[in-house]
Every structure is written in structure tokens, then in C-alpha cells.
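>>> Structure for this input, please:
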Amino acid sequence: MEVITHIAGAYKIAELQADTVLLDNADNALQIFVDLYYQDYERVIVHEKNIIPAFFDLSSGIAGEILQKCSNYKMHMYIVGDFEKYPGKSIRDFIFESNKGKLVNFHPTVAAALEKFNQVK
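Reported below is the predicted structural model:
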């Protein structure tokens, strides 16, 4: 895993890059969040390809478990990717509602995620 550092406003943001799945369960997500926190990151950009596909099947519960870790540990996570391939109404509604908030957002590009981070106070 490679961590690319971005600065948006006063925030140091970690963009995770890897050729493999990084977030495949809540424990792995928590370990990554804790490691990043101790490196002074409070925000993370994760590419959709680095998240287990079951995350996008809300009935699996994986999304809820991982997002609960974000909430508990105040780690803002923006997921970047092509979400058009997930046509289900529940995931589409979930993405829409998440993007209204500040903690977890879904964006098509890293640039769009960074722009949103710049707007978040």
C-alpha cells in the first residue's frame, strides 16, 4: 500500500493506493484508520477498487461496519470510483444520502474528493 499525501485547507489527507483490496472487513479498516491517525491524517481517500465488492451490497453489512469505524474514530473517508456499475436502488440511495453529509462521501475522481474536502469545515 502506498500513501499519497494531499493538503486541503488545514487537513492532511491520505490517498491510499494499492493493487489489492485493502478494506475487506471492519478490523482491517480500523487498523488502517488507526495507522493513518498516528501519522497525523484525519481524512482518507480510498479507491473503490481497493474495497471488497461486498461493501457495495448493503445487505452484507460490511459497509455499515466499516462506516461505523469512521464514525467512532472520526476518520473522514471519501471513496473514489465509478459507482454507475452498482445499479441497485439501495446503494444509489445510500451514496446520495452519504454525499449530503461530511463523514463519508463518494466521488468520481480524486480531484472531486479534494474539492469537497476543501469545503468541509
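
>>> Going by C-alpha atoms from here, please, whenever you check contacts or count neighbours.
Noted.

>>> Tell me the buried residues in stretch 86-102?
I91, I95, N99 (16 or more other CA atoms under 10 Å).

>>> May I have the secondary structure class of D27?
Following DSSP: H, G, I helix; E, B strand; the rest coil, D27 is assigned to helix.

>>> Neighbours of it, how many?
13 (other CA atoms under 10 Å).

>>> Please apply the same query to the one 5 residues further on.
I32 is flanked by 15 other residues according to other CA under 10 Å.

>>> Which of the buried residues of stretch 86-102 sits closest to E48?
Nearest to E48, judged by CA to CA, of the buried residues of stretch 86-102 is I95 at 12.7 Å.

>>> mind listing the helices in the protein by residue range?
26-37, 62-72, 89-98, 110-119 (DSSP state H).

>>> Need those helices in JSON lines (columns: distance to A14).
Output for those, formatted as JSON lines (distance: least, CA to CA, whole Å):
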{"stretch": "helix 26-37", "distance to A14": "7"}
{"stretch": "helix 62-72", "distance to A14": "14"}
{"stretch": "helix 89-98", "distance to A14": "20"}
{"stretch": "helix 110-119", "distance to A14": "11"}
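
>>> how about this one, so we can line them up?
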Amino acid sequence: MPDSLQDFSGTPVLVYAPDGPPLRNENDALDVIGESGYRGATWVAVPVERFTDEFFRLRTRVAGDIVQKFANYGMGLAVIGDISRHLDASSALRDFVRESNRGARLWFLPDADALRSRLARS
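Sure, this is the predicted structure:
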């Protein structure tokens, strides 16, 4: 399945395929942000398979660096998929996910339908 621009309740979302290159760092995030902006998206849905394990280990600062780039450019980021194994391993990550999901620009969701529903309520 290729990456595709989709309309989620009036919000243009670039939905990334699970089998592409991983987002490892800020430069990878900038590439995603640039492509998304070029294609007219205001949100990006990235499957968990596209993130390295370092993203889910907060002490590495990878998540913070990537998330900060999305915030700087005003682009929403949805991490899509099952992250339960990462949550089980880290109370700090559980807190980060809980706080992120209370916000408006970074969400950890189980699937694209949950993103579609959340954007419809926004």
C-alpha cells in the first residue's frame, strides 16, 4: 500500500504505509513534514512500524526531537498502531502518551478509524 493523501472529516491527512523507511531522527521528520506540506496535508498518520524502538524510549530524546519538528511546522502527528509493549516497559512513556492524547497535535491511536473519529470531533 503506498502513502496516500486522504480526507478525514475535512482534514487532509497523509497516511503513510507501514513498510516504508523508518523515522529515526529530526531529518527524517523534516522529510515527512516537507512531503506532507507539499501534498497539502495538515496531519500525518504514521504507523508504529515506521518508528524505531528508540522513539519509544524517551531517554533517547528521539521522540522529543521528532515531535518538536512537527510542532514547529504546525503539522499534526498521529502515531497509529499497537504500542502496548512499549507502554508496558515504561511508565514515562505511558505518561507521555496520556498527555499527548489530551492535546491537539500529537496523538497515539490504535488505527486510522480512531484518527478519523478524533478529527471529526475537533
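
>>> For the two chains, what TM-score is obtained?
The TM-score (TM-score structural alignment, normalised by the length of structure 1) is 0.92; 120 aligned residues with a CA RMSD of 1.4 Å.

>>> Tell me which of the helices of structure 1 sits nearest to L16 of structure 1.
That would be, of these and by CA to CA, helix 26-37, which comes in at 9.7 Å.

>>> got a list of what W43 of structure 2 touches?
T11, P12, V13, L14, S36, M75, G76, L77, A78 (CA atoms under 8 Å, 6 or more residues apart in numbering).

>>> mind redoing it with 6 Å?
Shown in contact with W43 of structure 2 (CA atoms under 6 Å, 6 or more residues apart in numbering): V13, M75, G76, L77.

>>> can you give me how far stretch 108-122 of structure 2 is from the chain middle?
Remark: stretch 108-122 of structure 2 is offset 12 Å from the chain centroid, using CA atoms, centre = their mean, to the nearest Å.

>>> What lies in contact with it?
Residues contacting stretch 108-122 of structure 2 (CA under 6 Å, 6+ apart): F8, S9, A78, V79, I80, G81, D82.

>>> Could you find the closest non-adjacent residue to the first one?
The one in question is F8 of structure 2. Using CA to CA, 6 or more residues apart in numbering and skipping residues adjacent in sequence, the residue nearest F8 of structure 2 is R116, 5.1 Å away.

>>> What does that neighbour correspond to in structure 1?
Under the alignment (TM-score structural alignment), R116 of structure 2 pairs with L114 of structure 1.

>>> Need the buried residues of stretch 86-102 of structure 1 in TSV (columns: distance to E65 of structure 1).
Output for the buried residues of stretch 86-102 of structure 1, formatted as TSV (distance: CA to CA, whole Å):
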residue	distance to E65 of structure 1
I91	15
I95	16
N99	18
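
>>> Run a quick neighbour tally on the residue found closest to H6 of structure 1 once you drop the neighbours it is linked to in the chain.
Nearest non-adjacent residue to H6 of structure 1, counting by CA to CA, 6+ apart: I13, 5.0 Å away. When neighbours are defined as other CA under 10 Å, I13 of structure 1 has 23 of them.

>>> Touching, I13 of structure 1 and V44? I think so.
Yes: contact criterion CA atoms under 6 Å: I13 of structure 1 and V44 qualify, at 5.5 Å.

>>> Quick check: the residue nearest to F8 of structure 2 vs A45 of structure 2, distance?
Going from R116 of structure 2 to A45 of structure 2 by CA to CA, to the nearest Å gives 10 Å.
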